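Participant: Take a look and give me a structure for this.
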Amino acid sequence: MTALESVRRRPRAFWSDARFFLGVVLIAASVAGVWFVVASARQTVPVFAAAHTIVPGEALSGDAMRVVDVALGQVGDAYLAPEALEEGQVATRTIEAGELVPQSAVGAAGAATVTTVVVRSTVDVPASVDTGTVVEVWSAPLVERGVYDTPRILVADATVAAVTRDDSMIGGGAAALELVIPRADVAAVLAAMSAGAALSIVPTAGAGR
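Facilitator: Now for the predicted structure:
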């Protein structure tokens, strides 16, 4: 027997077989991991989405939201699921139509710091002002009949809940707006209205929709 034949017939070392099996195990684990990620991404969960623009303080009822099935993965708990909806919950910020309802935008009605008032603007309201638009309320105090003082900001941060425009000649293009305002500003707004002040609604910078 030659030295070459002796080398060829030498049995394979155990560590060589172990390395082969280890490679197979690693490949299988990699494939299983990819499959798990893909399978997880395909799993959907039911959560609420806004059926229309929801304004702060608005009740989260069945008319305001619809259930959609979406793949959220690990962030699923960040959005409002049907089983998590409780009676009397309201929106704490504006939720745009079609937006998934975040848990962070939901609160109890009793804890709401805003309320709604109806204000009639004495000047025309831009067409861009609609539900969900953030506006300022300006007030020009009445000095005497037909004479008003310099306008000043009465409410710096209000959200439009609804707009009713009057395009007739009698209405002069004015509009009545249901506004969501901080409760702390309610007294000032009511006082201005009862005193006959001229109120104007002005969109904030970047509020065009």
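Participant: switch to C-alpha atoms for all contacts and neighbour counts from now on
Facilitator: Noted.
Participant: Following the chain past the longest helix along the chain, name the next helix or strand.
Facilitator: What stands out as the longest helix in the chain, according to DSSP state H, is helix 14-42. Next helix or strand after helix 14-42 toward the C-terminus (DSSP states H and E): strand 45-50.
Participant: Sequence B follows; please return its structure for comparison with A:
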Amino acid sequence: MESRRQNAAEELPKPAAHRLQRPSWRDSRLVVGVLLVLVATIGGAAAMRHYDNSVEVLQASHPLVPGQQITASDVHAVKVRIDKAGGTYLRADDPMPKGEVLREVRSGELVPRSAVGRSGKVQVKAVALPVEASQSSNLVKGSVVDVWVSTKTQSKVGQDSYAAPTRIIGRATVARVPSGSSGFSVSSDSGAVHVLVPDDKVAAVLEAVNQGAKVDLVPAAGSPLKGD
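Facilitator: Next comes the predicted model:
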């Protein structure tokens, strides 16, 4: 009986051992898998490009003040993702805009299309204001100041006296500061600070300066200053 069982076991077919083989490029399943990965990658990149609404617009490299013309050195291109940014800000791929700056654009601010226009729309004038060097030393182009004036009263012998200061302009933009000055300059504007004065205030400011009034420039809150 035992012999019969042994003979029957020997007669059963034995499974052949197969070694694992490295997949070949000829394997259709491998090819299909690679193609699926490529299609997914390309499709994802195309979808991102389709839904990416970022554009390149112009950003101010330094303060831009009313009355100046924009050149390539005044701005640089930045990529932003803002809805309808191309209609609100100057595009980097458009020609450099013609005209003059109509309102202050701070350093690092995106340049709005509305900030540049015809020179006739500029409603301020740069007026040279004589101030003490201690006041002008911390100002820069683009600083925002309040203009205070103390009118000269009847002078005593060898001594000038002034009335209480009055603020005649609030939040005026500095267009230019002297490169180096000392003391108090009245006869020449070489040491004066050029401030953008609204058209309707120019006459009053010039009258005060011509009559020898003392002018003080007080930086407004948040104004950019030297060293900031």
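Participant: TM-score of the superposition?
Facilitator: Taking TM-score structural alignment, normalised by the length of structure 1 as the basis, the two superposed chains have a TM-score of 0.69; 176 aligned residues with a Cα RMSD of 3.2 Å.
Participant: thinking again about what came up before, how about the longest helix of structure 1, which residues are buried there?
Facilitator: Buried positions in helix 14-42 of structure 1, judged by neighbour count with 16 or more other Cα atoms under 10 Å: none.
Participant: do the same with stretch 162-173 of structure 1
Facilitator: Those would be Ala162, Val163, Arg165, for stretch 162-173 of structure 1 by 16+ other Cα under 10 Å.
Participant: What ranges does structure 1 have for its strands?
Facilitator: Using DSSP state E, the strands of structure 1 run over residues 45-50, 65-70, 89-91, 106-108, 114-121, 134-140, 142-144, 147-148, 152-165, 175-182, 198-203.
Participant: And the third one, how far out from the chain middle?
Facilitator: Same thing as strand 89-91 of structure 1. With Cα atoms, centre = their mean, to the nearest Å as the basis, strand 89-91 of structure 1 stands 12 Å off its chain's centre.
Participant: Identify the residues contacting it?
Facilitator: Contacts of strand 89-91 of structure 1 with the rest of the structure, by Cα atoms under 8 Å, 6 or more residues apart in numbering, involve 54-60, 105-109, 112.
Participant: Just the buried ones from those residues?
Facilitator: Buried among those (16+ other Cα under 10 Å): Ile54, Val55, Pro56, Gly57, Glu58, Ala59, Leu60, Val106, Gly107, Ala109, Ala112.
Participant: Just give me the match in structure 2 for the fourth one.
Facilitator: Correspondence of Gly57 of structure 1 to structure 2, assessed by TM-score structural alignment: Gly67.
Participant: what's the answer for the last one, then?
Facilitator: Counting by TM-score structural alignment, Ala112 of structure 1 corresponds to Val122 in structure 2.
Participant: In contact with its match, which residues?
Facilitator: Pro66, Gly67, Glu100, Val101, Leu102, Arg103.
Participant: Now for the residues you listed: which two are most distant?
Facilitator: Spatial extent of these (Cα to Cα) is set by the pair Glu100 and Arg103 at 9.2 Å.
Participant: And Ala32 of structure 1, how close does it get to Val25 of structure 1?
Facilitator: Distance, Ala32 of structure 1 to Val25 of structure 1, using Cα to Cα, to the nearest Å: 10 Å.
Participant: Sorry, slip of the keys, the one I care about is Ser6 of structure 1.
Facilitator: 33 Å.
Participant: Tell me who's in contact with the residue nearest the centre of structure 1.
Facilitator: When Cα atoms, centre = their mean is applied to structure 1, the residue found nearest the centroid is Ile95 (3.5 Å). Residues in contact with Ile95 of structure 1, defined by Cα under 8 Å, 6+ apart, are Ala50, Thr53, Ile54, Val55, Val101, Ala105.
Participant: Might one say that Ser136 of structure 2 is in contact with Ser179?
Facilitator: No: counting by Cα atoms under 8 Å, Ser136 of structure 2 does not reach Ser179; the two are 9.8 Å apart.
Participant: ok so, going back, any chance of TSV for the buried ones among the contacts of strand 89-91 of structure 1, columns distance to Asp149 of structure 1?
Facilitator: Shown next, in TSV, are these (distance: Cα to Cα, whole Å):
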residue	distance to Asp149 of structure 1
Ile54	36
Val55	32
Pro56	32
Gly57	33
Glu58	35
Ala59	38
Leu60	41
Val106	41
Gly107	40
Ala109	38
Ala112	34
